[in-house]
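Engineer: Sequence first, then the predicted structure, then my questions.
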Amino acid sequence: MEQRLDIVIPCLNAAGTLPATLGALGGGTEVIVADGGSTDGTAGVADALGVRVIRTPRGRGPQLAAGAAAGEAPWLLFLHADTRPGPGWRDAVERHIDAPGNAERAGYFRLRFDSAAPVARRWERAVAWRSRVFGLPYGDQGLLIARPFYETLGGFRPLPLMEDVDLARRIGRRRLVPLGAEAITSAARYERDGWLLRPARNLACLSLYALGVPPRLIRRLYG
């Protein structure tokens, strides 16, 4: 996959989770860490692990956009710093890139939480249903997209949150397809906030966004 793929990871105080994500990626691919002003040494960790680091304005939307703009490869894979691709991810990405017709389709991974709790499996199935029926994979599922298609769509907008939903809506449900691999994401926020409260909060944010409430206001309401 050399020369064909840039991997963009937005970071903010992610020194604790970034090494596992970078370790899962392995070598042979350009990785761009877009740091939004971390104070925990995230940039130093990334630099020590041999990946490219750029400093960007804080906010996941601006960080993703800046990371994409810093690369040149014809395909982009966006990942969160606490999400690592599971076994077989390279083969899944290559199949998507090589398949005819995918120049204007985006791919996403199957979500899996790094938790043994039975409730985690239930939410994984709910996420798969949401992604399939509504065409709304979230950022912790990753996003694989051809750079020309990404640029035609206008890329990630400088939103403080909901940047993943905003881009998914512009891609469209019929042009979003599952990749044959998992994205293993941290369950820490769900275990901290509660397996019911955290999804309820996310659904409230999504509902307000769908009603036209500006993301900056949603962020003030929910932090």
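Structural biologist: Okay, I see it.

Engineer: hey, let's count contacts and neighbours off CA atoms from now on
Structural biologist: Fine.

Engineer: So residue 122, which state does it fall into?
Structural biologist: Three-state assignment for residue 122 (DSSP: H, G, I helix; E, B strand; the rest coil): helix.

Engineer: show me the contacts for it.
Structural biologist: Residues near residue 122 by Cα atoms under 8 Å, 6 or more residues apart in numbering: none.

Engineer: and if you look at residue 85?
Structural biologist: Residue 85 touches 21, 24, 25, 109, 181, 182, 183, 184, counting by Cα under 8 Å, 6+ apart.

Engineer: The residues you listed, buried ones only, as a PyMOL selection?
Structural biologist: Filtering those down to the buried ones (16 or more other Cα atoms under 10 Å) takes a single PyMOL command:
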select buried, resi 21+25+109+181+182+183+184
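
Engineer: which one of the contacts of residue 85 sits closest to residue 148?
Structural biologist: residue 109 (20.9 Å; Cα to Cα).

Engineer: From the contact counts, what lies against the helix or strand harbouring that closest one?
Structural biologist: Using DSSP states H and E, residue 109 maps to strand 106-113. With contacts taken as 3 or more Cα pairs under 8 Å, 6 or more residues apart in numbering; DSSP states H and E, strand 106-113 sits against helix 118-134, strand 143-146, strand 176-185.

Engineer: contacts for that strand?
Structural biologist: Under Cα under 8 Å, 6+ apart, the answer for strand 106-113 is 85, 96, 120-121, 124, 127-128, 137, 140-146, 171, 175-187.

Engineer: Put this next to the previous one:
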Amino acid sequence: MLSVIIPALNAERHLPSTLTALVPAAVDGIIREVIIVDGGSADRTRSVADHAGADFLVTAPGRGSQLAEGAARAKFPWLLFLHADTVLQDGWEREAADFMHRVDVGEQPRSAAAFRFRLDDNGLAPRTLEAIVRVRCAALRLPYGDQGLLISRRLYDEVGGYNALPIMEDVDIVRRLGRSRMTLLNANATTSAERYRREGYLARTLRNQTCLALYSAGLPIAKIQRLYGVAHASR
């Protein structure tokens, strides 16, 4: 019923935990395939994927194009897009199954879903950022890619899927979906806080919000990349 698509680049440290969290849903028959779309890793990402029994594709780096390639290869009617450093927490599969059922029977048609944002760090800074994300999601219905995206193949194709963008691919597809179609599930998606710890919570948050503002104002993606040196897997 569900294909999981994970873009990866040098993800050997985080990918095992991400894949382990998917096991209960695979045992229950909810997940039928996991596709790792690699952008040219120089570490053991492929070995991790092979050990887990995941399908492994190699493409040019660029998260938007990696996600699109994974979706093109997926065989099942539901798609779950997940970052390689994001771990879905206990109970996520029940939340996802209930949501898919509501869509399939017409109770919540033409909708997509994301999970609650959580960071794997302690202290005031990560909790404050999580609160900011909750407000953003409640007010704007604008989850980012590190919250996952659960969407039917039919709706994914209807909105045109992921565009081959190196950054902002998550914002781009959610905006094409529209606020009224986004549902926030109660289960947490816990993502790595490594980049926030390295760059500083305030600096990274301001950089991300500036990029979002420039993108919303219509500045070309290539120019945003040049201004801020944002790599394809930076957010």
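Structural biologist: Structure received. None of these values were measured; they are calculated from a predicted model.

Engineer: ok, back up a step: where does the strand holding residue 109 of structure 1 end up in structure 2?
Structural biologist: Per TM-score structural alignment, the counterpart of strand 106-113 of structure 1 in structure 2 is residues 112-119.

Engineer: Go through the matching stretch and flag the buried ones.
Structural biologist: Buried, per 16+ other Cα under 10 Å, within stretch 112-119 of structure 2: 112, 113, 114, 115, 116, 117, 118, 119.

Engineer: One more: stretch 191-210 of structure 2?
Structural biologist: Buried residues in stretch 191-210 of structure 2 (16+ other Cα under 10 Å): 191, 192, 193, 196, 201, 204, 208.

Engineer: matching residues in structure 1 for that stretch?
Structural biologist: Matched against structure 1 by TM-score structural alignment, stretch 191-210 of structure 2 falls on residues 185-204.

Engineer: nearest to residue 14 of structure 1, of the contacts of residue 85 of structure 1?
Structural biologist: Nearest to residue 14 of structure 1 among these: residue 21, at 10.3 Å, using Cα to Cα.

Engineer: For the contacts of residue 85 of structure 1, give me a markdown table that also has distance to residue 75 of structure 1.
Structural biologist: Below are the contacts of residue 85 of structure 1 laid out as a markdown table (distance: Cα to Cα, whole Å):
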| residue | distance to residue 75 of structure 1 |
| --- | --- |
| 21 | 19 |
| 24 | 19 |
| 25 | 16 |
| 109 | 16 |
| 181 | 18 |
| 182 | 19 |
| 183 | 18 |
| 184 | 21 |
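
Engineer: Between the contacts of residue 85 of structure 1, which sits nearest residue 58 of structure 1?
Structural biologist: Nearest to residue 58 of structure 1 out of these is residue 21 (Cα to Cα; 20.5 Å).

Engineer: Could you check how far the nearest residue to residue 201 of structure 2 once chain neighbours are set aside is from residue 198 of structure 2?
Structural biologist: Distances taken as Cα to Cα, 6 or more residues apart in numbering place residue 125 nearest to residue 201 of structure 2, at 6.6 Å, with adjacent residues excluded. Plainly put, residue 125 of structure 2 is 13 Å away from residue 198 of structure 2 if you go by Cα to Cα, to the nearest Å.

Engineer: So for structure 1, the centremost residue is which one?
Structural biologist: Geometric centre of structure 1, nearest residue: residue 139, 3.2 Å, by Cα atoms, centre = their mean.

Engineer: I'd assumed residue 81 was in contact with that residue.
Structural biologist: No - using Cα atoms under 8 Å, residue 139 of structure 1 makes no contact with residue 81, being 10.4 Å away.

Engineer: In structure 2, what residue corresponds to residue 155 of structure 1?
Structural biologist: Looks like residue 155 of structure 1 aligns to residue 161 there (TM-score structural alignment).

Engineer: Mind checking which of the contacts of strand 106-113 of structure 1 are buried?
Structural biologist: For these, buried by 16+ other Cα under 10 Å: 85, 96, 120, 127-128, 137, 140-146, 171, 176-187.

Engineer: ok, how many other residues are close to the equivalent of residue 16 of structure 1 over in structure 2?
Structural biologist: Structural correspondence for residue 16 of structure 1 with respect to structure 2 (TM-score structural alignment): residue 13. A count of nearby residues for residue 13 of structure 2, using other Cα atoms under 10 Å, gives 14.

Engineer: can you confirm residue 13 of structure 2 is in a helix?
Structural biologist: No - Residue 13 of structure 2 sits outside any helix when classified using three-state DSSP, being coil.

Engineer: how far away is it from residue 148 of structure 2?
Structural biologist: With Cα to Cα as the criterion, residue 13 of structure 2 and residue 148 of structure 2 are 19 Å apart.

Engineer: circling back to that earlier point, hmm, the match of residue 155 of structure 1 is touching residue 174, no?
Structural biologist: No - contact criterion Cα under 8 Å: residue 161 of structure 2 and residue 174 do not qualify, at 10.0 Å.

Engineer: if we can go back for a sec, for residue 44 of structure 1, which of the helices and strands packed on strand 106-113 of structure 1 is the nearest?
Structural biologist: strand 176-185 (22.5 Å).

Engineer: any idea where the helices of structure 1 begin and end?
Structural biologist: 18-25, 42-48, 60-69, 89-98, 118-134, 147-153, 163-171, 188-193, 197-210, 215-222 (DSSP state H).

Engineer: Give me whichever of those is most buried.
Structural biologist: Mean neighbours per residue, mean count of other Cα atoms under 10 Å, is largest over those for helix 60-69, with a mean of 24.

Engineer: Name all residues that make contact with residue 79 of structure 1.
Structural biologist: Counted by Cα under 8 Å, 6+ apart, residue 79 of structure 1 has contacts 7, 8, 9, 10, 139, 140, 141, 142, 143.
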